[in-house]
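Colleague: okay, sequence plus prediction incoming.
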Amino acid sequence: MTETNVFSARDIITMNASRPHATHVAVRDGRILGAGSLEDMEQWAPYTLTDDFADKILVPGFVEGHAHAMEGGIWDFPYVGYEDRWDPSGRRWEGAQSLEAVIAALTAAEARLDDAETPLFAWGFDPIYFGEARMNAAQLDSVSTTRPIIVLHSNGHLLNVNSRLMDMAGITADTNVYGVLKDDNGKPTGELMEMAAKYMAYRQTGNPFFGGIKTPSLLRYAESAVNCGVTTATDLFASFNEESLAAYVEASQTPGYALRLMPALNTIEQSIDEGIALAKRALQDNNDRLHHRLCKVMTDGSIQGFTARLKWPGYHNGKPNGLWNLDPDTLGELVLEYHKAGLHLHIHTNGDEASELMLDALEAAQLACPRPDHRHTLQHCQMADASQFRRMAKLGVCVNLFANHIYYWGDQHAAITMGPDRANRMDAAGTAQREGVHFSIHSDAPVTPMAPLFTAWCAVNRQTRTGTVLGPEEQISAEDALYAITLGAAYTLHMDHLVGSIEPGKYADFAVLEDSPLQVSPDAIRDISVWGTISGGAPHKAATRTG
């Protein structure tokens, strides 16, 4: 008979309502036999007792319902974000807290390149922290006029490029492409907003960020997950080219791989019929660590990038409304056809106009082809109001809220993008709960760091970077936040039968913590240290941070 292992802990928070706490959990063949007391474990004898975690807290492995596997490979490129960040190996990357510091970091990175024509890619740029200042092509030309430069904004929806890149792409004052930003004189500034405009740049250099995935990136993605207690994570905007599909299989079958991957097909990269065929073909690759079933729909853009679609009265500072990545009629057709095909949609909606459009589309799809328990999920859904949450509940639509936004950009949303009234209702977990909507919360890594305990802290406290409490009526309890990053997230992914709680038959996936998020004060949840994870019964230790 296969060996049985029993793990002991100071407390095991199971998220199983029939047995919420335990001190021991039995594991065989990578799955949970049962949880309870040491005496309860005798039914599984003979077993090996592991006391390595006897002084720690075990909780279900965290489920990151909105992140991107490029979190593993993006560290191959210079980081120019505002705050310090740590890569999967634990190395600290220093933030750039002024536009001048960004240019200096790019200049240093450019000097490390061997020849004059290799493209310089960088990521993490966030100009909303710099007031009215926007980076332009002339500033990037001071870094290089011979090599193309592409700087990805932290939100992933915008690029800044230099004149060399615009020359290569044929971007001029006469260019009439949605998202090519121009100054008052009609000259392109070098800022490219959303899909159509960004494609003009990537067509010249390739897209190292969203153009596909390779096995080394997926291996490092798993390292990032271990560091923060995540055992199941999405790749929520994936190219399903043959190389990427093969990489998912290779990574998932690598001995010791510590993550259950859930890629989501980028539905706007090909025709509707081709996308549905790709999504169904990928199902044959599924295994215990690879779970294809998700499809990602992109509607609008980013609130802090001013490309999200908002209902009246629009942006607080008077900026024009944002951009659609596909026209609304095409988006409606896409939702209908993927729904009819039985696929599981996760739909990017930042602005409330985008949420309204997609709720209309989902309602039409349900009327045309009723599907019980579809669990289509609105992702981010940051500006939804109470009436929209009521519609979600009625339609069986889930929501995955971007709680980290409250900390990272809450001050800017209150002052610049939304104004104080609407900012108070951003990422409204309290309303979702009151209206009976199944919800989870997320990081959108690498937009913000993957760290579910920090995400839970954001939902519980709703504090901005300056310490302002933004919408206390939308705060939720620590218990509900822990549910949102475990069983709640698993539900939105149709994975709650396999992960999200510690109960018999599920994967033996646990986060190993130094303290209990249910026992520390609410403001200390983000400070809980993560030892690592247990994935399929095998322990994996987090990297030690340096720098």
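Modeller: Great, that's in hand.
Colleague: all contacts plus neighbour counts: C-alpha atoms, from now on.
Modeller: Noted.
Colleague: for the stretch 201-350 of the chain, which segments are assigned as strands?
Modeller: Applying DSSP state E, counting those that start in this stretch to the stretch 201-350 of the chain gives strands spanning 230-238, 260-266, 294-298, 344-349.
Colleague: below is structure B, check it against A:
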Amino acid sequence: MPQDHTLGCACCGHAPKLGSTQEDNQKMIDAIKLTLRERFPQAPQQAVIFHGGTIHTMEAPASRTVEALGIANGVIVATGSFEEVKRKMADAGHDANERPLDGRTLMPGLIDSHMHMLGSALNKAWNNVSAFRHGEDTDADSSSSQTLNLDYSLKVLEEWIKAAQNDPDKYLLKDKDGETSWFIGYGVDPSLMTPWGNINLEWLEGSGWESGSGYEKNKHGQTLAILLINASGHLAYANSAAIKRFESDPNTEKLMASALKTGILTELQVSSAMHFVGTCTSTQQKLPQGIADVLQNAVARGITTLFDPSMGVNDKEMELEALRQVAHLGPLRLAGGLFVHTQDDLSYWLENHKPDLDNHLDQRFSIKGIKIISDGSNQGLTGLQRHPYLCAADHPVPNVPTNGKYNYKPKSDLESLVLRALCQGWPTLVHANGDKAIKRVLNAYGKALNPFPHEASSEPAQRRRALRSRLEHASLLDDEDIGRMASMGLSPSFLIGHVGYWGYVFQGTIFGANKAQLLDRCRSALDQCQHISLHSDHFVSPLGPLRMAEQAIYRKMEAAPGSEKPVLNANEVLNHEQALRAVTLDAAWHCHLDHLVGSLEPGKLADLVILKDDPLDKSRENLRDIIVHETWLAGARSYANPATH
């Protein structure tokens, strides 16, 4: 069956290859294990009674606030009054320490239901040129790292690149050719610049380098190659020196030919470029430390579970083994889906793996579904729309139509992947951003989730619906879409940063006011669907479930000028409990982990977070600034804030 995958999936293809040979792969896994053992010594499980603060259970159908919580052997033993919990702990034979909360708030550990572990770690080897960087502050753990830099512009980006030349040992990576050095930047986002900046070959060749050549020498006499990765992961920008290096590789020579005219790389070109620089520079050597940095950032945000929907992108089994080690040796649990691009990919996973959906053991690592990509990024102007982007003429994307592009041609190819996965008992997670892509994906789900003509009863269709399949990002939903999802038992997972960070540019530049009203319709979806979750899509937006909950509660467009930020579609706001549930119990439900985590109930794993302030306090707006004091995984403390301990 012919397939046109010219769009590919750079946000998933962003995952680095571990090595070029089996031996290199094993060396990388060994290096990851060594780094994690050194960075995250495993703490012992404790028997503890927490009391003296606010304890939110976040259980269904409504969260309770209890006086005390008792844990032992990694699980929750009891919740309730202080005396009741003490009695139940004693009856169970646990000699527990009492732990006063001193007025702080204890909740279930937070969950990010969609992020990319290895892609995020890969970025740590490169330079932060995102709209979340403020001056020289590149620390992902800093208080400003979840706040937009409203001064972000082409001029600021140019200054960062120029400044890197003054300290090449810190900011530039040496090429194995010995003649080239690389400035590799991640997170660049022209749509968040003031004004929107068009990054292309003309700009790259004229910004401080020898005009028109792109061969400015750094102070070591090396040619400077520049590669900037768009925050969406679906675009990149390269100067002539970088493109000529790509063309020197027979694997990427033909693929990169068109980029030499524009300096703009799309989808498979982006993936190929990142793989190239990963092998020709010291990027891969920095991967273990990058993984540790991502994990540290996550637990410092109160996260106990990360869900990576695109595992096995490049090295399949070796990548799964690396992620398994990340989960077992790191400070949090890791679940995910297996990335599928073609029927061959799906055949491999079906033959070699089964989904682990209801295991009641302490799962530090588990595989939950199949991930498929239908289109690109709306802020990158590659998501498939029914009508052209309003700004397509002003900000053209080479080789992409003005209404974006679908990843499957014929579209029945995606339908057959969804159908086959579901019939084999695999939950599916389909990325869909553009309104036209969403319609097509829902059509594919309809063919797979509704009863087949030859089925004698509705039971097979009910089994397929019970798999909790998801629509990833689900950026633009109209009433019909939400109704269809509800009728099929589908749930949306929202990249809520589309509202908070990009809402202003979506409304004013990309879509217009009317279409922007369809962005991340959390309340409407929750009213009709069983569950919704919120996610970061990290590296696309920063880690931070409390920030995500805040953006769902207030829906303020943070890129708007001035101190009073306008609200994008107030009808879609969530209340505090709904938003917090979308990063705890409902997120766990999406990840097939709600029988283990997501709420504080006896028998569940003791995944906890202790916060300075109460995020369910309705008078509190800036949830992202609430200080995380401690994070606990299965009854062991995995993070203690150095500023409070």
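Modeller: Received the coordinates, thanks. The structure presented is a predicted model; accordingly, all values stated were derived computationally and were not measured.
Colleague: coming back round to it: need the winner for burial among the strands of the stretch 201-350 of the first structure.
Modeller: strand 230-238 (a mean of 27; mean count of other CA atoms under 10 Å).
Colleague: and it, what does it pack onto?
Modeller: Packing partners of strand 230-238 of the first structure (3 or more CA pairs under 8 Å, 6 or more residues apart in numbering; DSSP states H and E): strand 62-64, strand 260-266, strand 294-298, strand 510-513, strand 530-535.
Colleague: repeat the analysis, applying 7 Å as the threshold.
Modeller: Applying 3 or more CA pairs under 7 Å, 6 or more residues apart in numbering; DSSP states H and E, one finds that strand 230-238 of the first structure contacts strand 62-64, strand 260-266.
Colleague: can I get the strands of the stretch 201-350 of the first structure in a markdown table with distance to Ile13 of the first structure?
Modeller: Output for the strands of the stretch 201-350 of the first structure, formatted as a markdown table (distance: least, CA to CA, whole Å):
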| stretch | distance to Ile13 of the first structure |
| --- | --- |
| strand 230-238 | 16 |
| strand 260-266 | 21 |
| strand 294-298 | 29 |
| strand 344-349 | 29 |
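Colleague: which of those strands sits closest to Val177 of the first structure?
Modeller: Among the strands of the stretch 201-350 of the first structure, strand 294-298 comes nearest to Val177 of the first structure, with 18.3 Å by CA to CA.
Colleague: so which elements touch that closest one?
Modeller: Using 3+ CA pairs under 7 Å, 6+ apart, strand 294-298 of the first structure is in contact with strand 260-266, strand 344-349.
Colleague: let's see that with 10 Å instead.
Modeller: strand 230-238, strand 260-266, helix 272-282, helix 328-340, strand 344-349, strand 377-380 (3 or more CA pairs under 10 Å, 6 or more residues apart in numbering; DSSP states H and E).
Colleague: residue in the second structure matching Arg422 of the first structure?
Modeller: Using TM-score structural alignment, the equivalent of Arg422 of the first structure in the second structure is Lys515.
Colleague: so where do the strands sit in the stretch 351-500 of the first structure?
Modeller: Applying DSSP E, counting those that start in this stretch to the stretch 351-500 of the first structure gives strands spanning 377-380, 398-401, 439-441.
Colleague: which part of the second structure lines up with the second one?
Modeller: The counterpart of strand 398-401 of the first structure in the second structure, counting by TM-score structural alignment, spans residues 491-494.
Colleague: post-alignment, the matching stretch versus the first structure, mean distance?
Modeller: Mean deviation of stretch 491-494 of the second structure relative to the first structure after superposition (mean CA distance after the TM-score superposition for the first structure): 0.7 Å.
Colleague: again with stretch 435-448 of the second structure
Modeller: Stretch 435-448 of the second structure versus its aligned partner: 1.1 Å mean (mean CA distance after the TM-score superposition for the first structure).
Colleague: start and end residues in the first structure for that stretch, please.
Modeller: Aligned by TM-score structural alignment, stretch 435-448 of the second structure corresponds to residues 352-365 of the first structure.
Colleague: quick one: the equivalent of Ala264 of the first structure over in the second structure from Ser638 of the second structure, how far?
Modeller: Using TM-score structural alignment, the equivalent of Ala264 of the first structure in the second structure is Gly337. Counting by CA to CA, to the nearest Å, the gap from Gly337 of the second structure to Ser638 of the second structure is 25 Å.
Colleague: swap in Tyr237 of the second structure?
Modeller: Applying CA to CA to Tyr237 of the second structure and Ser638 of the second structure gives a distance of 39 Å.
Colleague: cool, Asp91 of the second structure as well?
Modeller: Counting by CA to CA - Asp91 of the second structure and Ser638 of the second structure are separated by 28 Å.
Colleague: neighbour count for these two, which is higher?
Modeller: Higher neighbour count among Asp91 of the second structure and Ser638: Ser638, with 26 against 10, using other CA atoms under 10 Å.
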